[in-house]
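> missing the sequence, but the structure's below:
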């Protein structure tokens, strides 16, 4: 209330940016994935003539694959920087996204972009790979996260070449690789002749939606809700006020982390724009969710075959 209109507008823009940023938040799967990743990282540190193993996080859209990977990446980065220092000459973790229709050159440019490398357009994929491998060694990178790997369409020539380039790249880098993507076991990268090689050297962890069936399920969902609530930058939102709305939020989102983040984020933005500065049921009721969440909400409230009256989905 003490801010001038100009300062208030600037403050709100900062809050909108915070809400829209990639949230790093522990999930129910974080500990298990962290355990398996530590094993793979230990293997990478040993000198071996065989190819390094990779780790893959799979699941349907909205289950928090990227959130989980980024959380582990942040943890790894903190640990490595304690040992190596906090200067710009160290990049413990590299995160890249596979673009749709990726070619070998597009794929390697994704890594170069994260490393802030200036790569001439004329360079081909092997030349870019050489430069990226050199910089990763110089920057002491030990964890590489590759997101949206389902975009590697190996049934097409460009996608198959990109997957082969990725295989060569992983063999040259002394780092643990984590792949994230939608339903990876049925994706192009993990099927066919190329898929056999990838599956042989990749551990897979499948994310499942949150549930409410048991007391532990409900506790895990509530912990997630309250964790996201704690991140809302609102001036008049009482701590823990969404505890009583946990079941409602599950119904609206189908247990999807992405949908929950979207609902609470949009509600928080509306609370800021209206000056309400708090999120409650009435405000959340007016938020339109992604179609995936709507579909799961409808399925969860669909009438059984013995019932003729439709139920309202809310």
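Thanks, I have it. Values in this document were obtained by computation on a predicted structure and should not be read as measured data.
> use CA for all of it now, contacts and neighbours both
Fine.
> what's the neighbour count on the closest residue to residue 259 other than its chain neighbours?
Closest residue to residue 259 apart from its sequence neighbours, by CA to CA, 6 or more residues apart in numbering: residue 253 at 5.4 Å. Number of residues near residue 253 (other CA atoms under 10 Å) recorded here: 26.
> ditto for the one 5 residues further on
Using other CA under 10 Å, residue 258 is surrounded by 18 other residues.
> what do you get for residue 158?
Other residues close to residue 158 by other CA under 10 Å number 17.
> and the nearest residue to it once chain neighbours are set aside, how far is that from residue 125?
Ranked by CA to CA, 6+ apart and with sequence neighbours excluded, the top spatial neighbour of residue 158 is residue 103, at 5.1 Å. Residue 103 sits 9 Å away from residue 125, taking CA to CA, to the nearest Å as the criterion.
> comparison target, given below:
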């Protein structure tokens, strides 16, 4: 079976992001085992492709951590709504695979859908409620500004100055009535090198000039002082809250129950015929050890195990995930690092 076709417009362009955020997150319409058996081979393959597509694009696990981040973003949106300057932001940092990107995507979808409901003619009016910018490594200010301009579909003129480009970007943000701008991979900007300082200075100006906009910064393991320093810190650090995401622990009864609930939440989303939700709870400690307490790796490993069930089983074979199916899969490098820390602490 070939991989299912998925929309390939990038999230770093307004049309791709808008299409993604507008896609409904609906419960997968499951067929019965008998209905599946009665399908032709072609129809079974199509159904399997829809199942695989759903697992890779159609569900997210909204954890308590994600809920706290979204609530903070909502608070900041109301706080910043009427401000022409001095608006606040949020910086979310932590190791990879712990849910930062998931939290950002849910926050972006929440804001996008709120604006769509408030303004039914939003698309015809040229509104772009949410923007997403991925910072390239070793990025200078012009390269970063170009990324933002390209998101909005602006053409960067030959030899255009940074000041001119910044002015046009801010005018476009205002015209598009953007409410939330997500700046991802902030760790690529270091105040210790010239390009990093230039880019941070540009972000400071953008943050100050984009009236009424809430900024959500995402980064790997850096402290606010490593990025929010120098002139950038002077202007912004006092207005940017910091939220650090951590791996899920498995020590206290409360922590153990939360981890088990997360496992069950993932199980509920897997469109398998025979898997019993809750059957992996008794293996919670093994799953915690194998994933390093990373929600991102837990989802990825269980999704991969389910994908293999769909791809390799026939119409009659049972589809269920066993603990050995998950443990046979290789965790991410980030999860391996987390596992080493868990072992070191233990």
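In hand now; what should we look at? Not measured: the values here are computed from a predicted model.
> quick revisit: more neighbours, residue 103 and residue 125 of the first structure?
Ranked by neighbour count (other CA under 10 Å), residue 103 of the first structure and residue 125 place residue 103 first, with 22 against 18.
> tell me the counterpart of the more buried one in the second structure.
By TM-score structural alignment, residue 103 of the first structure lines up with residue 140 in the second structure.
> tell me the contacts of that match?
The contact partners of residue 140 of the second structure, by CA atoms under 8 Å, 6 or more residues apart in numbering, come to 195-196, 198-199.
> contact partners for residue 175 of the first structure?
Going by CA under 8 Å, 6+ apart, the list of residues near residue 175 of the first structure reads 41, 44, 141-144.
> that one pairs with which position in the second structure?
Correspondence of residue 175 of the first structure to the second structure, assessed by TM-score structural alignment: residue 213.
> what does residue 246 of the first structure give?
Counting by TM-score structural alignment, residue 246 of the first structure lines up with residue 284 in the second structure.
> roughly how far does the nearest residue to that match once chain neighbours are set aside sit from residue 288 of the second structure?
Closest residue to residue 284 of the second structure apart from its sequence neighbours, by CA to CA, 6+ apart: residue 260 at 5.9 Å. According to CA to CA, residue 260 of the second structure and residue 288 of the second structure sit 9 Å apart.
> which one of these two is surrounded by more residues?
A side-by-side neighbour count of residue 260 of the second structure and residue 288, using other CA under 10 Å, places residue 288 first with 24 against 21.
> what's the average distance of the strand or helix carrying that one to the first structure?
Assessed by DSSP states H and E, residue 288 of the second structure sits inside helix 284-291. Taken against the first structure, helix 284-291 of the second structure registers an average deviation of 1.5 Å after superposition, with mean CA distance after the TM-score superposition for the first structure.
> buried stuff in the helix or strand just after that helix?
Reading on from helix 284-291 of the second structure to the C-terminus, the next helix or strand found by DSSP H and E is helix 295-312. The neighbour-count check on helix 295-312 of the second structure (16 or more other CA atoms under 10 Å) flags 295-307, 309-310 as buried.
> just the helices in the stretch 151-300 of the first structure please.
Secondary structure of the stretch 151-300 of the first structure (DSSP state H, counting those that start in this stretch): helices located at 157-172, 192-200, 215-229, 246-253, 257-274, 281-285, 291-300.
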